[in-house]
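K.L.:
Generate a structure from the sequence data that follows.
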Amino acid sequence: MQFTGILLLFLLLPLFVVPWFSQFLQQRRFDTVEPLENHVVISGHTPLVHTFITEIESHAHQHPYVIIETDQDRAVELRDLGHTVLHGDPESESDLRKASVEKAQAAVVAGDDQLTLNAALAIRDVAPMVPITATLEDATLRQYLHSAGVEYVVQPRQVIGQALATHYAMSEGMQSDRIVILGHGTVGSTVRSALETWGADPTVVDIDEGEHVDVVGDATITKTLQEAGVKNADAVIISLPKDRQALYATLLARELSSTVDIFVRVTESEAVGRVKRAGADYVLELSEISGQMVAAAVLDEPVSGTDSDILFTRLSDPDVELSALDIDRIIGVSRNEELHLAPDHDFELQQNDLLIYVRE
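P.N.:
Coordinates of the predicted model:
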């Protein structure tokens, strides 16, 4: 019996006790972080946040940060990569205090709109004076974020839509109305609105019927693209919900026409190279643009991506900084919680406006 008991003890230790004790210590390790000051508190780790962190780490001035991550395995992975991580809930006031949010220089909230609103309210309760930058997908909720205390509201989908339209106008000179837009969501509708403002009459394709939709059908089916006139089009602008749809639509459009210019919006960085190999001439990545916009809102330094020609800068002296800038290159101006796309010549720029424009 003594031998059996000792044997069972040695069997149980590695199988049950050691893993449990290791997990317990690991959990305690990620439930707290060292006190910080003048840092950035980040809600969760997304592709957008990855781009944002890359931007702030690449600048000359140090910008310490802490990521509040709800998933423990993800928190472990991020800590192993060298990030400062707190395993917790960004909507929890106690976890926000553990992240020293009341001593932070800024807070960044990125995720679905409900999470963004709840986390912003929690941060405002704990740290009334800390500026909050948040992303937003549904533009109708902007006033609620403003009421929740968000200082800078980033709307990347509208910016990407305007950027695609601006890039087309700069490259093609608006010489033809033979433009096909695949997808009429936030990005696609922004592209259409911009092109119509400049006098074009694009053909819009979407899976659902709706105002401004000319062809109802699946944009990943050749018959739909033929009906929309892709074969004879001068440009095709693709903004579909999933990257694999954008990839397939690009392949079909290039097969129908070897000369058409194809502009594409994708969500993930992995899709950029694939879509270009499929035949796209110009690709914008949602997470990259989103992260750069957030970085420009938080930092007092110009931000520009390595793979795109879109630049973001916060104006300190508009008269001096805009003296050599062509108004037609301006995609939009973000002023606190408002986004002004394609401002006209009468639009008066102000100090601290976030200017979004196309590189020469």
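K.L.:
switch to C-alpha atoms for all contacts and neighbour counts from now on
P.N.:
Fine.
K.L.:
Which parts of the stretch 201-350 of the chain are strands?
P.N.:
Counting by DSSP state E, counting those that start in this stretch, the stretch 201-350 of the chain has strands at residues 203-206, 215-216, 235-238, 261-266, 282-285, 303-304, 310-314, 330-335, 338-341.
K.L.:
quick one more, to check against the first:
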Amino acid sequence: MEKQIEGGLPTKASDELEDHIIICGYNEMVESLVNELEDPDIPFIVIDDNEHHIRTLHRDEIECLFGDPTDEDVLINSRICKAKLLIANCSDEKNANIILSAKERCDINIIAIVNDKNNTHYLKYAGANRVISPKALLGSFIGRKALAPLNDRIIGSTHFMTGLEIAEFPIYPFSPLLKKSLKELTIGKSTGANIVGIWKNGTLSLNPGSDEIIKRNSILLAVGNKEQLRKLKRLTHQNKGILMHEELEYTENHVIVLGYGDVGRRVVKRLTKAGVLFVVIDTDERVFQDADFSYMVGDAASESVLKKAGVKHASTVIMIMEDDSDIIFSILVTRRQNPNCVILARANNIQSIDKMYKAGSDYVASLTIISGQMLGRITTLPYDQPLREETMMMYEGIEIEIYTVSSTSALVGKTLIELDLNNSIGLAVIGIRIDDVAISDIDPAITITEGMTLAVLGNEEQIEQFRKRFVR
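P.N.:
Just a heads-up that it's a prediction; the model follows:
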């Protein structure tokens, strides 16, 4: 890259860069998006006018460009006419300027990130092909998590081999699985599904041992076909269903939603559609001007307000306020008042995730991580293809690698016991395909042969270690 004479900051993309993605504006969400793009080796460049951001990216050998993304010359230097997509990720006003400047140069596909959903149509009018609200994405994600126990569908599962899917299953109050070991439960025998991991306080443990105890904050990661996963899902549910009727009262087994911004609106939309009994709490009375559901005006972190909302008898409490400190305090109050309810929390800052789990949340959804990951998937879709939320669900920080064993691989002739991938690298083999037949209930004594296809599960670092050692 060419450098500025003063400061050594890159101001022009390399001449070889083409068919790439231009990202205008850097923040934590883009940091997550960058991780998504680097894995499948999708070329991209980040434009930002913050010197610190560019120096950090340049130091980490991430292609970047220092300058104002509304400036046509800066866009030209990013090789915009050779790019396949531009993502406008600044303020709504600046995004409109970026879109107009980009369209002036060439007819490039543009995704605009909108901060205020009311500005969506303005960004479309400026020329954006898609307008994405990270808060709306997060709201859909949390809404789907909240509704998981209400139906028999497997929500958010990922298909990775013929007939095999992987899905998360939170453990709900009164589940018959609670306080029992995997050995006692014999889940594989009763459902056919295979437990490949357990989330606890935001940490994933792969290949859990038979003595692993299922607890209230456990989230099972399981592999199987649709019917096997349905059977497992029924076991993870509470025996007492969430009360569902049309009366606007909240006395027992209802859902409490704390916060009614963009995220809250999307959650409420899903709860309403499902016919779930719920109450919403927000400090701003104006947000309820057109509300046709039960709500309260008050501080969602207040013990007295939560008591009035029936927190002691709620089945689920969804915390999606703007302030992480308020959310953490609300988790503490809620967990003390109701040890058995399910708590779903939104983390606005990545640094708050661990604190929320320690405070007592069952599941924490990071705004920046989830929106960055979902945006990574959206960038691979044709701009005119409608978005289906099912295709955007995923597991934070976890990847699945599909690998066909070659004759030169160090895997050939070894059993899974000998390889001991769980202890040596930290990943799990979750599926094997032999002669077009995929299996998830894998005998660890099986010998790996040329032509087999393995599906391995782990984080980015673990997958990279696997590639270096075995992909040849």
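K.L.:
TM between them?
P.N.:
The pair, once superposed, lands on a TM-score of 0.73 when counted by TM-score structural alignment, normalised by the length of structure 1; 286 aligned residues with a Cα RMSD of 2.5 Å.
K.L.:
coming back round to it: could you export the strands of the stretch 201-350 of structure 1 to TSV, including columns for distance to Ser92 of structure 1 and mean neighbour count?
P.N.:
Shown next, in TSV, are those (distance: least, Cα to Cα, whole Å; neighbours: other Cα atoms under 10 Å):
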stretch	distance to Ser92 of structure 1	mean neighbour count
strand 203-206	40	23
strand 215-216	45	18
strand 235-238	39	27
strand 261-266	33	25
strand 282-285	31	20
strand 303-304	31	22
strand 310-314	32	23
strand 330-335	29	23
strand 338-341	28	18
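K.L.:
Same list (the ones you listed) but as CSV, adding distance to Thr166 of structure 1.
P.N.:
What follows is the strands of the stretch 201-350 of structure 1, written out as CSV (distance: least, Cα to Cα, whole Å):
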stretch, distance to Thr166 of structure 1
strand 203-206, 17
strand 215-216, 24
strand 235-238, 12
strand 261-266, 11
strand 282-285, 12
strand 303-304, 17
strand 310-314, 11
strand 330-335, 7
strand 338-341, 11
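K.L.:
between those, which gets nearest to Ile56 of structure 1?
P.N.:
Distance to Ile56 of structure 1, taken as Cα to Cα, is lowest for strand 303-304 among those, at 9.4 Å.
K.L.:
contact partners of the closest one?
P.N.:
55, 292, 295-296, 310-313 (Cα atoms under 8 Å, 6 or more residues apart in numbering).
K.L.:
closest one to Val358 of structure 1 among the strands of the stretch 201-350 of structure 1?
P.N.:
strand 310-314 (4.8 Å).
K.L.:
what's the closest one packed up against?
P.N.:
Contact partners of strand 310-314 of structure 1 among helices and strands, from 3 or more Cα pairs under 8 Å, 6 or more residues apart in numbering; DSSP states H and E: helix 286-298, strand 303-304, strand 354-358.
K.L.:
Which residue numbers in structure 2 does stretch 269-285 of structure 1 align to?
P.N.:
On the basis of TM-score structural alignment, stretch 269-285 of structure 1 is assigned to residues 350-366 in structure 2.
K.L.:
And stretch 301-314 of structure 1, end to end?
P.N.:
7 Å (Cα to Cα, to the nearest Å).
K.L.:
In structure 1, what residue spans correspond to helices?
P.N.:
2-12, 18-30, 47-58, 72-80, 93-98, 113-126, 142-147, 156-172, 186-197, 222-228, 243-256, 270-277, 286-298, 318-321 (DSSP state H).
K.L.:
List of residues touching the match of stretch 269-285 of structure 1?
P.N.:
Counting by Cα under 8 Å, 6+ apart, 138, 142, 201-202, 216-218, 324, 327-329, 331-332, 335, 342-349, 368-369 sit against stretch 350-366 of structure 2.
K.L.:
re the thing from before, and which of the contacts of strand 303-304 of structure 1 is nearest Glu93 of structure 1?
P.N.:
Nearest member of the contacts of strand 303-304 of structure 1 to Glu93 of structure 1, counting by Cα to Cα, is Ala295, at 24.4 Å.
K.L.:
Verify the stated contact: that closest one with Thr54.
P.N.:
No - Ala295 of structure 1 is beyond contact range of Thr54, at 9.3 Å (criterion: Cα atoms under 8 Å).
K.L.:
Which one of the two is surrounded by more residues?
P.N.:
A direct count of neighbours by other Cα atoms under 10 Å for Ala295 of structure 1 and Thr54 places Ala295 higher, at 26 against 14.
K.L.:
And that one, what's its match in structure 2?
P.N.:
In structure 2, Ala295 of structure 1 lands on Gly376 (TM-score structural alignment).
K.L.:
do Glu69 of structure 1 as well
P.N.:
That one, Glu69 of structure 1, aligns with Asp48 by TM-score structural alignment.
K.L.:
what's the closest non-adjacent residue to that match?
P.N.:
Of all residues not flanking Asp48 of structure 2 in the chain, Gly25 sits nearest, at 5.0 Å (Cα to Cα, 6 or more residues apart in numbering).
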